[in-house]
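In: next come a sequence and a model predicted from it.
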Amino acid sequence: MTEAGQPSLRIVVADDQASIREGLVIMLDLLPDIEVVGSAANGLQALDQVAALAPDVILLDLHMPELDGIEVTRRLTAEHPEVAIVVLTTYADDASIMDTLRAGARAYLTKDADRRDIARTLHSAAGGYSVLDPRVQATLLAATTAVPAAPTAPAEVAPDGLTPREAEILTLVSRGLTNTEIAEALFLSHNTVKTHLNRIFTKTGSRDRVAAIQYAQRHQLG
């Protein structure tokens, strides 16, 4: 529990390098609003830890033995969609990033991120937001934990694992806004909007913008 009486964010740390894993556990446990409830040295252990401990977030390395981070992400997204997945890795190539996000990761950080960035991202991911490391995309994938004054996303839980930001963007797409207009309305970069749309298309099974609009209309998003 935090000093204010709020429950701490419960985290599982998964990394095959013992020094990094143990360092992350110590570093995060020093924060008053985060509790590390478990750690894993490979992908199978990560799945077991999540199943047994039901954390809010897993901080996951990308390349691990037994199962790599991308496959772990796919399985966790399918079996434990309530657990936010934050990838922390040395790999920042486009293929790794896109494969991981398509698999269902909510955030992607590189290992030069500092404690404050990691903690902020864990909380953002637990709140349903997506964050992409500035080194990877040069911008955030989603808003921080601050709630917009006039949100356009519906208040209900979005279907098919859409995050609040993704539902918000899909709502604007269904209203006919272009990527540029969405970026200006939400104070995001054009690339960030495109990245969100790619994830929206994947999650909703939409081949293009028209199909996404039809999906939004079926689910009353807009």
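Out: That came through fine.
In: drop to CA atoms for contacts and neighbour counts, all remaining ones
Out: OK.
In: which parts of this structure are strands?
Out: For the chain, the strands defined by DSSP state E occupy 9-14, 34-40, 57-60, 84-89, 107-110, 131-132.
In: so how far is residue 79 from residue 169?
Out: Between residue 169 and residue 79 the computed distance is 26 Å (Cα to Cα, to the nearest Å).
In: one more: residue 39?
Out: For residue 39, the distance to residue 79 - Cα to Cα - is 19 Å.
In: looking at the strands of the chain, which is closest to residue 24?
Out: strand 9-14 (7.4 Å; Cα to Cα).
In: which helices and strands does the top helix by length along the chain pack with?
Out: Criterion DSSP state H: the longest helix present in the chain is helix 190-204. Secondary-structure packing of helix 190-204 (3 or more Cα pairs under 8 Å, 6 or more residues apart in numbering; DSSP states H and E): helix 94-103, helix 164-174, helix 179-186, helix 209-218.
In: got the buried residues for that helix?
Out: 191-193, 195-204 (16 or more other Cα atoms under 10 Å).
In: redo the residues you listed as CSV? Include distance to residue 75.
Out: What follows is the buried residues of helix 190-204, written out as CSV (distance: Cα to Cα, whole Å):
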residue, distance to residue 75
191, 28
192, 25
193, 26
195, 22
196, 21
197, 22
198, 20
199, 17
200, 19
201, 19
202, 16
203, 15
204, 18
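In: so what's the spatially most central residue of the chain up against?
Out: What sits nearest the mean C-alpha location of the chain, by Cα atoms, centre = their mean, is residue 106, with 1.1 Å. Taking Cα atoms under 8 Å, 6 or more residues apart in numbering as the criterion, residue 106 is in contact with 84, 85, 86, 125, 128, 129, 130, 131.
In: for residue 191, see how far away it is.
Out: For residue 106 relative to residue 191 (Cα to Cα), the value is 17 Å.
In: leaving out sequence neighbours, find the closest residue to residue 70.
Out: residue 100 (5.4 Å; Cα to Cα, 6 or more residues apart in numbering).
In: my read: the one you found touches residue 77, true?
Out: No: between residue 100 and residue 77 there is no contact under Cα atoms under 8 Å: 11.1 Å.
In: what about versus this one:
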Amino acid sequence: MQTDETEKIRILMADDHPIVMQGFSASLEKHHISIAAQVKTAESVLPEYEKCNPQVVILDIRFGGKLTGLDVARELLSQYPDARIIFLSQFDQNSLVKECYKIGAKAFITKDCDAVDLANAIKAAAKGASYFLPEIAERLATIAIKGDKAPQTLLDAREIDIFTLMAEGLTNAEMADRLSLSPRTISHISQTIKEKLDIYRSADITKLAVRYGLVEP
């Protein structure tokens, strides 16, 4: 989708916090960027995208429901491969940032950023280019050099489920009941998880899960 330098860039903003959208909307107008539409739920993004055909979509990651911004981005890009997405989030764990770019986002911007940074990311995305804040680029480079030690990288899907429940403080019996597995299976997988992550204390497991956004603080 091409953009003319003489025309305002039209964007769709999706965030369940009106104050966030209002704050950025006022600032972005000064940067030749027009808010074509605003939605507050993940489920509203695709219908509104088809309706207003924006050049760039600004997506929050967490909406408080089953669908996340990541889910929306995957669905949007599967139907519209040329869609240009920027994630705007208060959560910036390395694994999350990496996943956003892996999905196909053009940029990841934190909500405490300067409006100029968001405007620059939008302008880059409108031209089909990726945009990296310096600190984000540095962190991604560190991951590439030192390796990604996030649970989401080291564990498979079933292990992630159990690791999350461990972090929430459930017992083996409770996890077995929740996941319809035997306590023995839970015990075996739990031990494997601890060995893979090289972490054994319950408190440290919870801290790690919070750090990587798997459970709420």
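Out: Arrived safely. Note that the structure is a prediction, hence the values are computed from the model and not measured.
In: quick one, what contacts the residue of the second structure most remote from its centre?
Out: In the second structure, residue 184 marks the outermost C-alpha relative to the chain mean, sitting 34.1 Å out by Cα atoms, centre = their mean. With contact set as Cα under 8 Å, 6+ apart, residue 184 of the second structure has no partners.
In: distance of it from residue 160 of the second structure?
Out: In terms of Cα to Cα, residue 184 of the second structure sits 17 Å off from residue 160 of the second structure.
In: ok, residue 30 of the second structure next?
Out: Distance from residue 30 of the second structure to residue 160 of the second structure, by Cα to Cα: 44 Å.
In: who has more neighbours, these two?
Out: residue 160 (18 against 12; other Cα atoms under 10 Å).
In: test my guess that that one contacts residue 152.
Out: Yes: assessed by Cα under 8 Å, residue 160 of the second structure is found in contact with residue 152 at 6.8 Å.
In: could I get the contacts of residue 106 of the first structure as CSV with distance to residue 174 of the first structure and neighbour count?
Out: Below are the contacts of residue 106 of the first structure laid out as CSV (distance: Cα to Cα, whole Å; neighbours: other Cα atoms under 10 Å):
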residue, distance to residue 174 of the first structure, neighbour count
84, 27, 29
85, 28, 29
86, 29, 31
125, 25, 26
128, 21, 21
129, 21, 23
130, 21, 28
131, 24, 24
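In: out of those residues, which comes closest to residue 47 of the first structure?
Out: residue 85 (11.8 Å).
In: quick one: residues contacting that closest one.
Out: 57, 58, 59, 60, 73, 104, 105, 106, 107, 125.
In: could you find the closest non-adjacent residue to the first one?
Out: The one in question is residue 57 of the first structure. residue 84 (4.6 Å).
In: can you give me every residue that contacts that neighbour?
Out: Counting by Cα under 8 Å, 6+ apart, residue 84 of the first structure has contacts 56, 57, 58, 105, 106, 125, 126, 128.
In: return the member of those nearest to residue 15 of the first structure.
Out: Looking across these and measuring by Cα to Cα, the closest to residue 15 of the first structure is residue 58, at 10.7 Å.
In: so how far is residue 191 of the first structure from the closest one?
Out: 26 Å.
In: also residue 34 of the first structure?
Out: 31 Å.
In: kindly report the same for residue 218 of the first structure.
Out: 27 Å.
In: cool, and residue 107 of the first structure?
Out: Residue 107 of the first structure is 16 Å from residue 191 of the first structure, by Cα to Cα.
In: tell me how many other residues crowd residue 41 of the second structure.
Out: With other Cα under 10 Å as criterion, residue 41 of the second structure counts 19.
In: would you map the helices across the second structure?
Out: Going by DSSP H, the second structure shows helices at 18-29, 45-52, 69-79, 94-103, 115-126, 134-146, 151-154, 157-167, 172-179, 183-197, 202-211.
In: what's the distance between the third one and the middle of its chain?
Out: Its chain's C-alpha centre lies 11 Å from the corresponding centre of helix 69-79 of the second structure when counted by Cα atoms, centre = their mean, to the nearest Å.
In: now swap in the last one and tell me
Out: With Cα atoms, centre = their mean as the basis, helix 202-211 of the second structure stands 20 Å off its chain's centre.
In: show me what that helix is packed up against.
Out: helix 157-167.
In: quick one: the helix it packs on aligns where in the first structure?
Out: Aligned by TM-score structural alignment, helix 157-167 of the second structure falls on no residue of the first structure.
In: by contact count, what packs against that helix?
Out: Against helix 157-167 of the second structure (3+ Cα pairs under 8 Å, 6+ apart) you get helix 183-197, helix 202-211.
In: okay, the ones you listed, which one's buried deepest?
Out: helix 202-211 (a mean of 17; mean count of other Cα atoms under 10 Å).
In: Provide the aligned range in the first structure for that one.
Out: Under the criterion TM-score structural alignment, helix 202-211 of the second structure matches nothing in the first structure.
In: what's the neighbour count on residue 138 of the second structure?
Out: 12.
In: equivalent analysis for residue 135 of the second structure, please.
Out: Using other Cα under 10 Å: residue 135 of the second structure sits among 9 other residues.
In: residue 111 of the first structure too?
Out: Residue 111 of the first structure: 16 surrounding residues under other Cα under 10 Å.
In: need the contact list for it.
Out: Shown in contact with residue 111 of the first structure (Cα under 8 Å, 6+ apart): 88, 89, 90.
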